[in-house]
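Colleague: fold the following and give me the result.
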Amino acid sequence: MSRWLLALLLHAAAAASAEPPSYHVMMLLYRGCEEACRGFQDHFGRQQVRARFTLRDADQDARRIPGFVAEARRLRPDLVVAWGTTVALETVGQWDAVDRSRHIADIPVVFMAVSDPLQSRLVPTLAGSGRNLAGTLYLLPVAEQLRAARAYLDFRRIGFLYNPAEANSLNSLQDLRAQASHFGFSLVVETLPIGANGQPSAGDIPGRIAALAAAGVDLLYFSPDSFLNSQRRLVTGEALARQMPVFAAAEAPVTQADALLGVLNRYDQIGRFTARLALRILREGAPPGELPIELPRQFSYLINLRVAHRLGRYPPLPLLDIAEIVGGPACTRTKGKACD
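Modeller: This is a model prediction of the structure:
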């Protein structure tokens, strides 16, 4: 073999060895590739990380998730991302009830958009899962949400639409019940019936909202529930028609529907925050079980000014110094941020 050919082969081998690794990331989703999913992938792109993403969407049908988990166990990607409480529980199980015949126990898993990983028993402590699981928080504690809501308006009766089909809904309900005596409010709950398909029906929403209004509810708490989010215009529209303000734990009911306010972390920020955690596992070899489950430090206080106008409930002036104002024609720029 000539010297120049040998040198060329050695150079090609060195270049190949210097090429950054490529990762296979499997994302198990519950309601499509929404803002958090896109934010996660966007962060990989911004960091110039070579990755192949395999997306599987349950389309709000929990019965499809076990098949996705079985596929992930067979494909053995470098990382699995579990979106939401329902998906995460089906993917890895509760920390003290792992079934190695159906759960993923030997591939790194990262969860996001889980309302309460402690209450769901995904982790025994926020200091770390102690297993192949890491994740991020995205909801402010309910007590902080309630303080923020009370800075805008007083309330004595909070209404809640309970969806038995989603773990997030039950977690939110339990959190509100735990805070009721401290904040001095009563909780009025209307339960959505579950159909043969395992989901509630949108047709039952107006009647339940009417029942909450008849019970004298002065604030409707919109929980981080995928079904309700898919019906956010209906839920918030029915409430607004009855002059019932809506407080949302997530952004879409405020920015894309008729919720009055919300204090939250934006989903795209959650996706990027979770991606940074994932890269610690993939690039640095950090053990997932030793990584703390943390909340992004930045959050947004959103006020829908168009809804405030229709309710005749304008925000106190001090809130305008910190709030992001959204809401159509009446919207103005606040804190240098454009209206949604």
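Colleague: rest of the way, CA atoms for contacts and neighbours
Modeller: Fine.
Colleague: list the buried residues in stretch 246-264.
Modeller: Using 16 or more other Cα atoms under 10 Å as the test for burial, stretch 246-264 gives 246-255, 257-264.
Colleague: where along the stretch 51-200 of the chain do the helices fall?
Modeller: With DSSP state H, counting those that start in this stretch as the criterion, the stretch 51-200 of the chain has helices at 65-75, 85-92, 142-152, 167-183.
Colleague: and the shortest one, how far from the chain's centre?
Modeller: Helix 85-92 has its C-alpha centroid displaced from the chain centroid by 13 Å (Cα atoms, centre = their mean, to the nearest Å).
Colleague: next: the third one.
Modeller: Taking Cα atoms, centre = their mean, one finds helix 142-152 lying 19 Å from the centre of the chain it belongs to.
Colleague: just say helix, strand or coil for residue 303.
Modeller: Following DSSP: H, G, I helix; E, B strand; the rest coil, residue 303 is assigned to strand.
Colleague: quick check: closest non-adjacent residue to it.
Modeller: residue 261 (4.5 Å; Cα to Cα, 6 or more residues apart in numbering).
Colleague: pretty sure the one you found contacts residue 307?
Modeller: No. With contact defined as Cα atoms under 8 Å, residue 261 and residue 307 do not form a contacting pair (9.0 Å).
Colleague: and among the helices of the stretch 51-200 of the chain, the most buried is which?
Modeller: helix 85-92 (a mean of 24; mean count of other Cα atoms under 10 Å).
Colleague: would you do the same for the sequence below? I want to compare the two.
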Amino acid sequence: MIDRRSLLSLGLGAGTAGALGVPAFAQQMVQQQPYRILMLTFRGETDVERGFRSFFDAAGVKVEFMTRDVDRNAARVKPILAEVLPTFKPDLIYTYGTPNTLAVAGPYDAPPDAPFVRDIPVVFALVAAPVRSKIAASVAKPGRNVTGAVHVVPTDVQMRAMQTYKPFSKVGVIYSPNESNSLVVVNEMQAFCEANNLTLFRQPLAMSGNLPTGEGVEQFVRDLRQKGAEWLYLPPDTFLATVFNRIAPVAIEVGLPTFGSTEFFLREGDGLVGLVSRYYSVGQLAASKAVEILVQKRAPGDIPIETLKRFALIINMKVAKALGVYPPIVMLNYAEVLS
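Modeller: Now for the predicted structure:
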């Protein structure tokens, strides 16, 4: 299990992630025309986008933003690009999540004639596994027109934090089988469980063609609890977030604690606890890379993909009371508690 000293040594704490400094070159620059950035969101405006925009304001970099939302369906990306690129002519494209990023830039090993954007820099946020999802061949040097900010705490660290809150021998996970982020994390969970003599119950969401659906999700929660799951883990799954309002009430009803991999499950839903990167700070980190590209004229393929250096442990005390599952007292010394 993880004690307070171990958590803090890994950069885990209750405070907001360290503020990103404004680059000196951005502060001293003389800019003639605003840069144009196309923002492709997945489920509307979030703190990620607010953090992204705020960084440019703080840096004194003038930007004209155009935002288009795909309303939880990355298949809408191509028509948006066909409409916007010829007229808006962005200097950079911001993408939220793995599905949007792959729809814009494609996998790094796509054929040269595949219809993806290659001549415009792409900066992503909210991508959990850029290498395994083939967005980049390497995080140290992406080697193409894509870079960005990873938001997920390493899976093994999350599992140990879960054990510290409430020890378990069986854990369940619900995920979209078409989302590479989720598949990577679920496979990492499987490896952790096998190495620690734990049992993982995997429950993929139902699919309609190539898209996940929320069909039967309430029963999935009940089934996992009946199998003996002591936790329900919530992976960084863009579709799962859209049906979490159906999952959380059932989890509370059947007495199944939930552990969230992203801030969304705690702040916008009734998740119990999570070890997360703050969305606002992830947006700022992504924007710092966009500033390097636009202002310093660095090639995105030379800019490392990074994650934040500090994470936040968030506990939803309202849910803890409903479940009767309270955190160890020592955790309250460094967790952010939502009431």
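Colleague: quick TM-score on the pair, please.
Modeller: The TM-score (TM-score structural alignment, normalised by the length of structure 2) is 0.86; 310 aligned residues with a Cα RMSD of 1.9 Å.
Colleague: now do the contacts for the equivalent of residue 308 of structure 1 over in structure 2.
Modeller: With TM-score structural alignment defining the correspondence, residue 308 of structure 1 maps onto residue 320 in structure 2. Neighbouring residues of residue 320 of structure 2 by Cα atoms under 8 Å, 6 or more residues apart in numbering: 272, 326, 327.
Colleague: got a list of what whatever residue of structure 1 lines up with the first one touches?
Modeller: Across the two structures, residue 272 of structure 2 finds its equivalent in residue 260 of structure 1, going by TM-score structural alignment. When the contact criterion is Cα under 8 Å, 6+ apart, the partners of residue 260 of structure 1 are 245, 246, 247, 254, 303, 304, 305, 307, 308.
Colleague: closest to residue 54 of structure 1 out of those?
Modeller: Residue 54 of structure 1 lies nearest to residue 254 out of those, by Cα to Cα, at 30.7 Å.
Colleague: so that closest one, which state does it fall into?
Modeller: Recorded secondary structure, residue 254 of structure 1: helix (three-state DSSP).
Colleague: who are the contact partners of it?
Modeller: Counting by Cα under 8 Å, 6+ apart, residue 254 of structure 1 touches 248, 260, 261, 262, 302, 303, 304, 326.
Colleague: again, but for residue 245 of structure 1
Modeller: 218, 219, 220, 239, 259, 260, 311.
Colleague: is it true that residue 294 of structure 1 touches residue 140?
Modeller: No. Using Cα under 8 Å, residue 294 of structure 1 is not in contact with residue 140, being 10.9 Å away.
Colleague: and residue 173 of structure 2, what pairs with it in structure 1?
Modeller: Counting by TM-score structural alignment, the partner of residue 173 of structure 2 is residue 160.
Colleague: relative to residue 63 of structure 2, how far out is residue 285 of structure 2?
Modeller: Noted for residue 285 of structure 2: a distance of 17 Å to residue 63 of structure 2, by Cα to Cα, to the nearest Å.
Colleague: out of those two, which sits in the more crowded spot?
Modeller: Taking neighbours as other Cα atoms under 10 Å, residue 285 of structure 2 and residue 63 compare with residue 285 leading, 27 against 15.
Colleague: quick one: which helix or strand includes the more buried one?
Modeller: Per DSSP states H and E: residue 285 of structure 2 is located in helix 279-294.
Colleague: alignment lookup: residue 81 of structure 2 to structure 1.
Modeller: Checking TM-score structural alignment: residue 81 of structure 2 goes with residue 69.
Colleague: look up how far residue 12 of structure 1 lies from the spatially closest residue to its match that is not a sequence neighbour.
Modeller: Among residues not flanking residue 69 of structure 1 along the chain, residue 91 sits closest, at 5.8 Å (Cα to Cα, 6+ apart). As judged by Cα to Cα, residue 91 of structure 1 and residue 12 of structure 1 stand 41 Å apart.
Colleague: next: residue 108 of structure 1.
Modeller: Counting by Cα to Cα, the gap from residue 108 of structure 1 to residue 12 of structure 1 is 32 Å.
Colleague: quick one: which of these two has more around it?
Modeller: A count of neighbours by other Cα under 10 Å puts residue 108 above the other of residue 108 of structure 1 and residue 12, at 22 against 12.
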